[in-house]
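In: Sequence first, then the predicted structure:
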Amino acid sequence: MSDKYQETSQNHEDILRKFDKESDYRVLSGFSAKIVAAIAIAFSVFHLYTAVCGVLDAMIQRSIHLSFGLCLIFLLYPARKEWPRNKVHPVDVVFAILGAAVPMYIIIFYQDLVLRAGTVTTMDYVVGLIAILLVLEAARRVVGWPIVTIASLFILYALFGRQIPGQLAHRGIALPSLVGHLFYTTEGIFGIPIGVSSTFIFLFILFGAFLEKTGMGEFFIDLANAVAGWASGGPAKVAVLSSGLMGTVSGSSVANVVGTGSFTIPMMKRLGYKPEFAGAVEATASTGGQLMPPIMGAAAFLMSEFTQISYVKIIGAAVIPALLYYFGVWTGVHLEAKRLGLKGLNKDELPKIKTILLERGHLLLPLVAIIYLLVKGFSPMKAALFAIISSIVASLLRKNTRISLADIINGLEQGARSALGVIAATACAGIIIGVVTQTGLGLKMGSTLVGLAKGNLLLTLFFTMLTSIILGMGVPTTANYVITSTIAAPALLMMNVPVLAAHMFVFYFGIIADITPPVALAAFAGAGIAKANPLKTGLEASKLAIAAFLVPYIFVYNPSMLLIDVTAWGIIQIIITSIIGIIGVGSAVAGYLITDESFIERIIFFIGGILLVTPGLKTDLAGLVLLILGYIMQQRKISKHVVNDSEN
């Protein structure tokens, strides 16, 4: 990786620390650093071993996973911000020992726990209570207060359900019973979220760590520059492309913003984009990476487990909406560049596609391999394992990308470190799921939303959208999906919305919370790099992401967009009409198509675009007529200006 890339990334480390709790870690040296490295490497080796030899019993696999995770979290993330970052505080050493020991209690007394079949002894109760508190503390340190606050409120709801008025009331759960459910069953902390984390997600994160070692990040940026850097508003289009590519392997919107935004945002500002728009472009493009198959911020694996729909169908269904999202962002960038008269970069300043592909094109082989293996029916865990091996092998094909044994060992360590945020988030999300399964809160919330909407599907969708955005604020992708699918999705299922469409709907709006004010962390990170107003940046990002606010409504009303019961011709028709429709909506939002638009023209383009995005022959024809009408009005305006200019 070039010195320039490393230096620029380092310059924005403070921005990542400000907006992403996962970067707020210790930088150790000496003996303590070696201890942490040894634990992290052992953690990665354990997962590689189970990927090769087979996963252990669910509770044992997940307990070991959580034991490693909690130990590393307490060693790497200080309890207090003012504590030194170059050494481990004694208090955190105690926390680390407890974090490692408490999950091991399940392994040591596994047979006894099975034979007791749910009966919780005093010792079980004490250990389980400590474990719950440790999980909450670990989540606070790595992920931040939002998810801890939500989980704590759920625990209070479980304990004091009798005192809650109205439809959400329940009989209440005694603390020992709640602790037993949350820690000694596979419906709480050791539920599906951490189960997926302990199998698929960890290996994909490890895969991403090895790709980073090969210089994949710099390769994506150079490739995007070569493809789009010369076009109108080139740097902004580079941001869209590079962030979309990085999103295929990245699990964090904020980290993606800082990783690619370090280069693209300054380039956009130099070209002439306003700081708020530059930050918004990067934030919107980076957030879209969580919606982009094949990984979707690791939520695709969780969605497959929750819905019992095959992983291949999940990523297949996500393709068209994700492409429409990025096409919408691209359209907004292009129209803004045309409106401002911004040109691209000089081709002499840009890398050549042929040179990039010849020198580093082999780095794409692991991505091709993982997609091929998944489509061929390999389990995500096996696909990730082979992808890790192929990333190492591919790097050896060229001297400039070759990674050494030291790089491989460092990749094992970095992969384990990168997984800590997901571990803390999924364990904490398990607390939420455990409360929901014991109290039936999901169905209660669903009934409440449907009742509030008086059975109207559109209103139910609107209220579910607001709920998902609120629940998704400041929460990482995996936990975000767990929370929204547990709390908000039941309302849509009660309205007979297809399972996949319901889960995709809440997933989309949970992710869009990253760029939706008032808590738009990705937009705020972009604003930090651009030195822009955070709120204005968030508003600009929301405008650019207009497709993400529209498409979920469309695929609920017509699931054919998710490839549900659709023909090949139907897919082609949906893609063509949706692309034209997104151009119409994008021009309405930008206020420009081939010239500045009047208020009436913007209304015409917006309605026409919406009708075209909505699948159906009648809506397509009506939308096309409106867009043609709007285009004619634009052309007449230009002709009138030409005539006036010639007369003057």
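Out: Looks like it came in fine.

In: For the rest of this, base every contact and every neighbour count on C-alpha atoms.
Out: Fine.

In: how many neighbours does residue 386 have?
Out: 18 (other C-alpha atoms under 10 Å).

In: ok, structure two:
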Amino acid sequence: MNTSTNMCKLITDKVLLIAAIAAILLSVFQIWQGITADLSAPVFRPIHLSWVLILAYLTLPLIKSEQSALLYLCGRFVDLLCIAAIAWASYHIVSFDYDDISFLLDGLTTLDQLSGLIIVVLLLEATRRTVGFVMVGIAMLFLAYAIFGDVLPSSVASKGFSIEEIIRFHIYSTNGIYGAPLAIAAGVVFIFVLFGAFLQVSGAGKFFIDASFSIAGKYRGGPAKASVLASAALGSISGSAIANTVTTGSLTIPMMKKLGYKPEQAAGIEAAASTGGQIMPPVMGAGAFVMAQFTGIPYSEILLVSIAPAILYFGCTLLYVHLMACKLGLKGMEITEKISVVLKNGWHFLVPLLLITSLLLMSYSPILVGIAGCVAILVAAMCRKHSRISFALVFEGMKEGALLALPISIACGTAGIVVGVVGQTGIGLQFTQFLMALSGGYLWSVLGLIAIAAVILGMGLPVTAAYIVLSIMAVPSLTELGVGLLAAHMIVFWLSQTSNVTPPIALAAFAAAGIANTSPMKAAVQAFKLAQGFFIIPIMMAFSGLIWVEGNSADFAISIVLTIGLIVAFAGCIEGRLVTSLSSLSRLLLLVSGFTMLLPYYWLNMAGLIVIVMIVLFNLKLSSKNKPLSVSPG
């Protein structure tokens, strides 16, 4: 028994060492390709995906060693066979002669089909290991539709494609697995995930957390507000709400609990703030780069129009956090580091962020901007003695960056199957017609259906994959109802984030609940309440000019004011207080006035806004009257 256990441990250690080397080499390869762009898409994308798949099979065994030593060894042998099959199939695909168009006329050879089939099957298995069964189920459902679409009712029927036609479309073209989602994951997203890994190993992540505590820690509910600020700073770079929750939450959640927040409140605050990081410029996770690819709109423009909505979201979250602290009677931290001291020790870590923001706004290639950011963070760390890092930590950052990118690349590869089937069968148009019929052609109904679909999809899909699937199917419905293309994609992008904080399966809230040692469902309820901005702001994007475009500056300014009014109204109504406690009548008036912000009548908007302002002023006056008079000593 001991011999078997020792053998399992020895094999595990060797495999992890091989995986670490392979991950570092993948990062080197990605940087080289980003700088030189020597490899064409039909060569680079299969190499990237095969590398990622091999890493997944190395790091995520079929059978865990805890179950049985013998089963573990058998599972490892199966993994080895899968790795060999991936290597062989990918080599065959990379060396495929695309100049010889006979395959379009005569079809693929048996070996070509076998290679493609191996990649499809082993990609789905890797997806199961990294993302879960739901994504696999969705991909298989779409593949089944492509194959058996001709036997379905005429309202949803398609041609019905052979296995050879599906393999040819999804493997031997840039429309399916090797299509746009994987192209973005293999290019821009990987580099920025690597940038985020370098931020962590260099100590820059700690600097942003320390700076957040210095700025907000002394105020009422300080650690919670610091959590919101830190998550805003780090969330867009990490590319994952869950990773952001675990990273910042391990520090902020215990401090919030110590200050007096209930465990579920601390978990909910961290989950809502970390999820918001995905919509915060300059990086905005992976989805914004997908949006740039899908819409053809420069990333710099997407970045600019995202600033105001992101600030509004975090303003909304901070308001809820403040009201929660007031209700609990909490104070700020007694001792906080001065911001001047924190900046003195870590100001150099701001340079890489300023650099990538400036370069993105100047419309430089996002891949080259990400590489410049990676170099800048390492140079910045090396420039000062107290922040210098060893080569071992540089290699650790390269390894972590590659491993963090695994689920993103694999999910995007599988999402490519969905995108490919939609393009091959034309089901997207049928879905749009179905959605329009179900909603009665009303924008309100379409938004509600998209929000429900986003939550359901997000229960089993990563945010980026959920956005890809939902945008392909739902954006045409929004544009058909008069919503602009960028606004429609932004609405879907924002709603795709909601699954992280919406019960019954709120992944970021569940991760935070583990740190806070509380009920996942209670944490999810708190997170949902705190993240109301994810629902309020997309509605304002649809019904007002919250997405800035040239020529609508006045509408944009009015929309911001109305959104602030809506946020304040809903927060006061839900929490039952603003500056001090609110009466039932005031809460009802706030609720009614909040809904007037959504109506397309200017006079109603203004009337509702006036009511909200009057309630705030009256509440402020009432609060000042209730303050106890100060008594001089003696």
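Out: Now that the structure is in, tell me what you want to look at. On a predicted model such as this, the values are computed, not experimentally measured, just so you know.

In: Quick TM-score on the pair, please.
Out: The TM-score (TM-score structural alignment, normalised by the length of structure 2) is 0.92; 615 aligned residues with a C-alpha RMSD of 2.4 Å.

In: Run a quick neighbour tally on the alignment partner in structure 2 of residue 291 of structure 1.
Out: For residue 291 of structure 1, the aligned position in structure 2 is occupied by residue 279, per TM-score structural alignment. Residues within reach of residue 279 of structure 2, counting by other C-alpha under 10 Å, total 29.

In: Which strand or helix spans the closest residue in space to residue 279 of structure 2 that isn't next to it in sequence?
Out: Using C-alpha to C-alpha, 6 or more residues apart in numbering and skipping residues adjacent in sequence, the residue nearest residue 279 of structure 2 is residue 310, 6.1 Å away. With the criterion set as DSSP states H and E, the secondary-structure element containing residue 310 of structure 2 is helix 299-328.

In: What distance do you get for the match of residue 291 of structure 1 to residue 311 of structure 2?
Out: Residue 279 of structure 2 sits at a distance of 10 Å from residue 311 of structure 2 (criterion: C-alpha to C-alpha, to the nearest Å).

In: count of neighbours near residue 154 of structure 2?
Out: Summarising burial for residue 154 of structure 2: neighbours were counted as other C-alpha under 10 Å, giving 9.

In: brain fart, residue 115 of structure 1
Out: What residue 115 of structure 1 shows, counting by other C-alpha under 10 Å, is a neighbour count of 9.

In: Tell me the secondary structure at it.
Out: Reducing the assignment at residue 115 of structure 1 to three states with DSSP: H, G, I helix; E, B strand; the rest coil gives helix.

In: where do the helices sit along the stretch 501-648 of structure 1?
Out: 521-530, 534-544, 546-557, 568-590, 599-613, 617-647 (DSSP state H, counting those that start in this stretch).

In: show me what contacts the alignment partner in structure 2 of residue 261 of structure 1?
Out: The criterion is TM-score structural alignment: under it, residue 261 of structure 1 has residue 249 as its aligned partner in structure 2. If you count contacts by C-alpha atoms under 8 Å, 6 or more residues apart in numbering, residue 249 of structure 2 has them with 227, 267, 270, 512, 515.

In: One more: residue 169 of structure 1?
Out: For residue 169 of structure 1, the residues meeting the contact criterion (C-alpha under 8 Å, 6+ apart) are 161-163.

In: What's the separation between residue 344 of structure 1 and residue 198 of structure 1?
Out: If you measure residue 344 of structure 1 against residue 198 of structure 1 using C-alpha to C-alpha, the figure is 45 Å.
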